[in-house]
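Asker: what's the 3D shape of this:
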Amino acid sequence: MMCTGTFLKIFSPKFKLPVRRYTPRRALMYVPGDDTKKINKATSLEVDCIALDCEDGVAINRKEDARKTINQFLNDLKPDVIKGDLGIRVNSIDTGLCEEDLRSCLSAKNVPNTVLLPKVETTEDLDWIWLDISPLPNCQLYKKHCIKLLEAYSTETGSNSHTDSV
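Answerer: Predicted coordinates:
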């Protein structure tokens, strides 16, 4: 199977976080976005990528708290604190929470290197995130569709089941 490209977003923060076009990740640590203690602990570890979670790691009644906590953390972040990449995992598009997650987390003074969009099912999901993020300040996106991969997955499973990342 030949993939036509990859879906990659690289944000240009106001200070220099390590930004690479491709980073192999041995480990991705999800940290609940509403738990300051766990966020601070995670930043002291040598992890390939820390993902501040707005999705499954946060109870539905704590989503707004997670957005505020992540925004505050990103505003206060010093560049030498993070040893690997820093990302955020937003809620899936179909929940109706994704747009507010993006607006809140990406309006911070310092933006993460990576946005993890869960439960991507179609290329329309990729188009939606591109249209939603591209107008935001301090963001630079590189986007290519991985259409063949999505089509192959849909054909192989015979359904529109979701993939967890693209």
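Asker: contacts, neighbours, all on C-alpha from now
Answerer: Will do.
Asker: What segments of the protein are helices?
Answerer: According to DSSP state H, the chain carries its helices in the segments 36-43, 63-76, 98-106, 123-133, 147-157.
Asker: need those helices in a markdown table with distance to residue 28, can you?
Answerer: As requested, the helices of the chain are arranged in a markdown table below (distance: least, CA to CA, whole Å):
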| stretch | distance to residue 28 |
| --- | --- |
| helix 36-43 | 11 |
| helix 63-76 | 17 |
| helix 98-106 | 19 |
| helix 123-133 | 21 |
| helix 147-157 | 22 |
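Asker: could you dump those helices to TSV with mean neighbour count and distance to residue 140?
Answerer: Formatted as TSV, the entries for the helices of the chain read as follows, by neighbours: other CA atoms under 10 Å; distance: least, CA to CA, whole Å:
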stretch	mean neighbour count	distance to residue 140
helix 36-43	15	24
helix 63-76	20	17
helix 98-106	20	12
helix 123-133	14	9
helix 147-157	15	22
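Asker: this one as well, want them side by side:
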Amino acid sequence: MTSPLKPRRSVLYMPGSNARALEKAKTLDVDCLILDLEDAVAPDSKAMAREQIVSAVKGGGYGDREVVIRVNGLDTPWGEDDLKAAIEAGPDAVLVPKVNEPADLQRVAHKLVLGQAPASLKLWAMMETPLAMLNAAAIGACGRDPEVRLSCFVMGTNDLAKETRAQLNPGRAVMLPWLMTCLTAARAGGIDILDGVYNAFNDMEGFAAECAQGAEMGMDGKTLIHPKQIEACHEAFSPSEEEIAWARKINDLFDLPENANKGAIQVDGKMVERLHADMGLRAIAIADAIAARSKS
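Answerer: The predicted model follows:
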């Protein structure tokens, strides 16, 4: 049975060392939360942040928001303890940083099994290193292996710019090949992919433009660093009323008995193929999931 689609339009990072932020996250109109133990937490605050995140997630109150814990890498002094804590907390997913190759995910997945983590606990992968770009197809293929549990790529554009020395300028021209490579790898692996953060959180015009760009690429959503970015993010990554109306119309027409065996039909002067109807079904499912979340 196919799992219902989850809207992942807005994915907000929250530092695990900030107890007020972890509590505030319960009130925000966001699809997903990444409770961070890695970049957003100083070394001397790692243990405290870990305890706060475990307490917050186990305490509940996040409703239908997808909750993800970003751990430190297993090659750091904190990674093993972070992973054990994540298993104890029971989030929806664990975000693995600096994934370079499939083996990085396989090692984490193996430890989840050893820790008796439920099958429902998935892995997300940060795509933020030069090796990740070179190995994107192989990493994405982990999405087809149920033992690895991979369900989402997260673009780490800041780290990628740092590691490659590429400039992260408006329009992201130099970043586009890597973004599209990872998107293609994600789709080949049957998983979602989230665009990187926009650093100038007070520049709402620039942020909206980058959201529109990500949506045009085919990204499922965008990672955020400030709650004020949520609304514009939702606007960019939600199917419009016109899209949904068109999707419903062409699917209704393909469902007619006289069109049952047709691969293409004419609708309002346009040639529409059955693949367009299938694409429309996904848009409808996402819209329905968004509506259901809004009512809950």
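Asker: before we move on, back to that, among the helices of structure 1, which is nearest residue 7 of structure 1?
Answerer: With respect to residue 7 of structure 1, and counting by CA to CA, the nearest of the helices of structure 1 is helix 123-133 at 8.0 Å.
Asker: and that closest one, how far from the chain's centre?
Answerer: For helix 123-133 of structure 1, the distance between its averaged C-alpha position and the chain's averaged C-alpha position is 13 Å (CA atoms, centre = their mean, to the nearest Å).
Asker: and it, how far from structure 2 on average?
Answerer: After superposition onto structure 2, helix 123-133 of structure 1 lies on average 0.8 Å away from the residues it aligns with, using mean CA distance after the TM-score superposition for structure 1.
Asker: on that earlier part again, can you say which of the helices of structure 1 is nearest to residue 82 of structure 1?
Answerer: That would be, of the helices of structure 1 and by CA to CA, helix 36-43, which comes in at 5.7 Å.
Asker: The closest one corresponds to what range in structure 2?
Answerer: Aligned using TM-score structural alignment, helix 36-43 of structure 1 spans residues 19-26 in structure 2.
Asker: what sits up against that stretch?
Answerer: Surrounding stretch 19-26 of structure 2, the residues in contact under the criterion CA atoms under 8 Å, 6 or more residues apart in numbering are 14, 15, 16, 33, 35, 52, 53, 56, 61, 62, 63.
Asker: What is the equivalent residue in structure 1 for the last one?
Answerer: Right, the one you point to is residue 63 of structure 2. Correspondence of residue 63 of structure 2 to structure 1, assessed by TM-score structural alignment: residue 82.
Asker: Starting from residue 65 of structure 1, give me the distance back to that match.
Answerer: Between residue 82 of structure 1 and residue 65 of structure 1 the distance is 22 Å, computed by CA to CA, to the nearest Å.
Asker: what does residue 59 of structure 1 give?
Answerer: 10 Å.
Asker: For residue 81 of structure 1, which non-adjacent residue is closest in space?
Answerer: Counting by CA to CA, 6 or more residues apart in numbering, the nearest residue to residue 81 of structure 1 once its immediate chain neighbours are dropped is residue 43, at 6.5 Å.
Asker: swap in residue 45 of structure 1?
Answerer: Taking CA to CA, 6+ apart as the measure, residue 45 of structure 1 lies nearest to residue 83, with 7.5 Å between them; neighbours along the chain are not counted.
Asker: isn't that neighbour right next to residue 47, touching?
Answerer: Yes - the pair residue 83 of structure 1 / residue 47 is scored as a contact, 7.0 Å apart, by CA atoms under 8 Å.
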